[in-house]
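Asks: mind looking at a prediction? Sequence and model below.
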Amino acid sequence: MDRRSFLYGASVSAMAFSIPDMPELFKSTNMGVVVHSYWTRWGSKVPSQSYPGFTNAIDLIDHCQRIGAGGVQVGVKDWTTDFAKKVRDKREKTGLYLEGSIGLPKTAADVAAFEQEVKGAKEAGATILRTVCSGGRRYETFKTNAEFQDFRKKSIASLQLAEPVLRKHKVKLGVENHKDWRADELAAVLKQLNSEWIGVTLDFGNSIALVEDPMVVVQTLVPYIVSTHVKDMAVDEYSDGFLLSEVPLGKGILDLPKIVELCKKHNPDVTFNLEMITRDPLEIPCLKDEYWATFEGVPTTELARTLRMVKQQKYNQGLPKVSQLTAEGKLEKEEQNILSCLVYSKDKLALR
């Protein structure tokens, strides 16, 4: 078996932990890893010799250095000054970059805590932070357009509270398109804010859930790009709409080389952070009336195009599922998927 076949094989994850040094192939990649890629392993209480749970950012940095990732994007909530210094020391020893993930201040009373988190992240070496305006999915969280418009108003207010802190500490914030904003809506918010310190964490695949063309999303948001969530997506049909899954890079429907090229063109220093979430497919109920409660002015052609795409490009072997696996099996599959993506990032995306 040649090296590439070996790396893609089922034993790659176990081998990663049985030898002291990873192959040079892994060491040369500079794609980072988003903490959410370790959907199962982060904070895991499953007793596992091969895949022990990560309890904090230092654990994640250690592991990502071992598998050859270029950096990490991880939450910075509740970091003490002492812990931030330990993260900085670990980051400097490993040579990995660090990006933070942070919540927004909801009121003026929250700004002090927000600033403390920004200071902790910067102390550790992060000058880019990722955030979301909504932790949920638009079609599940908001039941009326009035609710969504209230969310929009509050989101702008939160970003306006955050902006002076970001400017003061010279830290950039990327707002993720997190199955909440359609691309034109998020672009309009950023244009209204008009701050060099607030841009986009561009997620390559999330907006398919809002029946958007992923390449149009990229073209709309890439002028504001400060960071990324790299993923590939696969789709299949189901009675109320379609199913959507993250799959290993190169196995899905996204034109990843073109997207990466556009990102580099608009921001040569942009980081590429893998968000490969190993889970069961998400149901996107776009044929239900409730799904459309918060959308105004979206042409029916968007729905038609999306459903046509699903029919034409559905995942022939069936979308991957993990709910039937044992706890150890889920951990193993998660690690295999991440390692596979790192190989692809070097071989096909030239991220080295």
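Replies: Good, I have the coordinates. Because the structure is predicted, anything quoted here is derived from the model rather than measured.

Asks: from now on I want contacts and neighbour counts done on CA atoms only, so please keep to that.
Replies: Will do.

Asks: so Q160 touches N194, yeah?
Replies: No - between Q160 and N194 no contact is recorded; they are 10.3 Å apart, counting by CA atoms under 8 Å.

Asks: between those two, which is the more surrounded one?
Replies: Of the pair Q160 and N194, Q160 is the one with more neighbours under other CA atoms under 10 Å, namely 16 against 11.

Asks: next SSE downstream of the helix or strand where Q73 lies?
Replies: Per DSSP states H and E, Q73 falls inside strand 71-75. Going down the chain from strand 71-75, the next helix or strand is helix 81-94, by DSSP H and E.

Asks: the next helix or strand after that following helix vs strand 71-75, what angle?
Replies: Past helix 81-94, further along toward the C-terminus, the next helix or strand under DSSP H and E is strand 97-101. Orientation check (axes from the mean of the first three to the mean of the last three CA atoms, to 10 degrees): strand 97-101 against strand 71-75 gives 20 degrees.

Asks: show me what the lengthiest helix in the chain is packed up against.
Replies: Longest among the helix segments of the chain by residue count, using DSSP state H, is helix 145-169. Applying 3 or more CA pairs under 8 Å, 6 or more residues apart in numbering; DSSP states H and E, we find helix 145-169 packed against helix 111-124, helix 183-193.

Asks: need the winner for burial among the ones you listed.
Replies: Most buried of these, by mean neighbour count (mean count of other CA atoms under 10 Å): helix 111-124, with a mean of 21.

Asks: taking strand 97-101 as reference, get the angle to that helix.
Replies: 170 degrees.

Asks: which residues sit against helix 111-124?
Replies: Helix 111-124 is contacted from outside by 76-81, 84-89, 91, 98-100, 102-105, 127, 161-162, 165-166, 169, 171, using CA atoms under 8 Å, 6 or more residues apart in numbering.

Asks: what subset of the residues you listed is buried?
Replies: 76-77, 79, 81, 84-88, 91, 98-100, 102-105, 127, 161-162, 165-166, 171 (16 or more other CA atoms under 10 Å).

Asks: figure out which of the helices and strands packed on helix 145-169 is closest to I277.
Replies: helix 183-193 (21.9 Å; CA to CA).

Asks: put this next to the previous one:
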Amino acid sequence: MRIGLETESYHLAFQNGLMDIFGFIRKTAELGLDGVMINIIALPGDKYIHPEWGTLGGEDPDHLERVRKEIKKYGLFAEIDTRGTDPQHLTKVINVANTIGADVIRTYCCFNGYERERLERAPEDIKKIVPLLKRYRIKLAVENHEEETADEVIKIVKEVNSPWVGVHCDIGNSMMAWEEPVDAVRKLAPYAYTTHFKDHIIIKDEDQYRVCGVPVGKGNIDLEKCFEILVNDSTLTRINIEMCYPYVSIFKREKGTGGVSELGKGAFKVEETPFDPSVIKPSQYYYPPEEHLISLLKAQMKGVEESVKYVLGLRDKYCR
């Protein structure tokens, strides 16, 4: 099993102009990993990230050729993270993926909350770009991205009915839809073409409960079971670390949507906030105030190292 790293794991460094795609590729190799997953989504607060191509940094042919050569230099695999099912957008992404040598593209349907219409439209949208996927031998993986249950994502893949379209199995996103992570992974594994391997806890933020990212191995998801399922019940040859720390999310669906109705047990056990809430509020983790940026950057850097060590340990245990 090859282990990759998603650019989101260093989101604070990218957001603040302290890392670019070339630095990320080199850092991934230094960590002893096997591949890069490049997130091309930019958010309004990402002032140092390319507005259309995110952490990739642009689509200029010379730039893309440099990226391709840097990835090849270190012998890494490459994947791309995008969003949406608009055929025109996905066509552009497929062409860029082909240029840099990426052979898997992650996408998801819902952007800012559950949108039934987007899920219903997705299969017909995706069918339009299957011939291009086939031509370039690139696979598209539809993610359970916080809003969707495993069953809803699998339904899309089954309706498309193509060997070039499968599932992106995110280990932690199921929690935002009130779905037990192990149950979601068990369902998604047979269809999985790629992954985000992460860890979460539940915290209380003033009067609301939220899902909170932590370094992999520091949370309450049964990651050993998830890893074992991915090894035994999928055809995956890669697992990508996406350490979402520091990060919090609201629940995106109603209680019980994915089968879980109460907090307090297993992955949904409530824990203390990672940082003193009198110093920094959870809502400030993703875009921290200037006075807290350095301390959160250091925490993120350390968190990546801890996450890599933990996942490599799982590989040693389950992939001998």
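Replies: In hand now; what should we look at? Here the structure is a predicted model, which is why all the values come from computation and not from measurement.

Asks: now render the helices and strands packed on helix 145-169 of structure 1 as TSV, adding distance to D213 of structure 1.
Replies: Listed next are these as TSV, based on distance: least, CA to CA, whole Å:
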stretch	distance to D213 of structure 1
helix 111-124	34
helix 183-193	10
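
Asks: and P215 of structure 2, what's its match in structure 1?
Replies: In structure 1, P215 of structure 2 lines up with P248, judged by TM-score structural alignment.

Asks: and for its match, the neighbour number?
Replies: P248 of structure 1 sits with 23 neighbouring residues when counted by other CA under 10 Å.

Asks: ok, it touching E335?
Replies: No - using CA under 8 Å, P248 of structure 1 makes no contact with E335, being 11.0 Å away.

Asks: before we move on, the earlier item: what residues are up against the match of P215 of structure 2?
Replies: K231, D232, M276, N337, I338, S340, C341.

Asks: now with 10 Å, please.
Replies: 231-234, 275-278, 336-342, 344 (CA atoms under 10 Å, 6 or more residues apart in numbering).

Asks: for it, give its distance to K346 of structure 1.
Replies: Remark: distance between P248 of structure 1 and K346 of structure 1 (CA to CA, to the nearest Å) = 14 Å.

Asks: again, but for T300 of structure 1
Replies: 39 Å.

Asks: so the two - more neighbours on which side?
Replies: K346 (17 against 9).

Asks: show me whatever sits in contact with both of P248 and E335 of structure 1.
Replies: Common neighbours of P248 of structure 1 and E335 (criterion: CA under 10 Å, 6+ apart): M276, T278, C341.

Asks: what lines up with the last one in structure 2?
Replies: Applying TM-score structural alignment, one finds that C341 of structure 1 aligns to S307 in structure 2.

Asks: count the residues that sit near M1 of structure 2.
Replies: Neighbour number of M1 of structure 2 under other CA under 10 Å is 15.

Asks: that one contacts I239, correct?
Replies: Yes - between M1 of structure 2 and I239 there is a contact under CA atoms under 10 Å: 7.1 Å.

Asks: shared neighbours of the two, anything?
Replies: Contacts common to M1 of structure 2 and I239, judged by CA under 10 Å, 6+ apart, are D34, V231, R315.

Asks: now do the same contact list for the residue nearest the centre of structure 1.
Replies: Closest to where the C-alpha atoms of structure 1 average out (CA atoms, centre = their mean) is H229, at 3.6 Å. By CA under 10 Å, 6+ apart, the contact list for H229 of structure 1 reads 32-34, 73, 130, 176-177, 201-206, 271-276.

Asks: what does L76 of structure 2 give?
Replies: 2-4, 25, 28-29, 33-36, 68, 70, 101-102.

Asks: now render the residues you listed as TSV, adding distance to H89 of structure 2.
Replies: Supplementary listing: the contacts of L76 of structure 2 in TSV, determined by distance: CA to CA, whole Å:
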residue	distance to H89 of structure 2
R2	29
I3	28
G4	25
I25	25
T28	28
A29	30
L33	30
D34	28
G35	24
V36	21
R68	21
E70	25
G101	18
A102	16
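
Asks: which of those residues are buried?
Replies: 2-4, 25, 28-29, 33-36, 68, 70, 101-102.

Asks: so what corresponds to V189 of structure 1 in structure 2?
Replies: By TM-score structural alignment, V189 of structure 1 lines up with I156.

Asks: got a list of what G101 of structure 2 touches?
Replies: By CA under 10 Å, 6+ apart, the neighbours of G101 of structure 2 are 64-65, 67-69, 71-72, 76-80, 95, 136, 138.

Asks: repeat that for 7 Å
Replies: R68, A78 (CA atoms under 7 Å, 6 or more residues apart in numbering).

Asks: what's the match for it in structure 1?
Replies: Using TM-score structural alignment, G101 of structure 2 sits opposite G125 in structure 1.

Asks: how far away is its match from E99 of structure 1?
Replies: 8 Å.

Asks: how about the helices in the stretch 201-350 of structure 1?
Replies: Remark: helices assigned in the stretch 201-350 of structure 1 by DSSP state H, counting those that start in this stretch are 214-221, 256-266, 300-313, 327-347.

Asks: what helices or strands is the shortest one leaning on?
Replies: Right, helix 214-221 of structure 1. helix 183-193 (3 or more CA pairs under 7 Å, 6 or more residues apart in numbering; DSSP states H and E).

Asks: now for the strand holding Q73 of structure 1, which elements pack on it?
Replies: Strand 71-75 of structure 1 packs on strand 32-34, strand 97-101, going by 3+ CA pairs under 7 Å, 6+ apart.

Asks: could you dump those strands into a markdown table and include distance to Q313 of structure 1?
Replies: Converted to a markdown table, these look like this (distance: least, CA to CA, whole Å):
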| stretch | distance to Q313 of structure 1 |
| --- | --- |
| strand 32-34 | 27 |
| strand 97-101 | 33 |
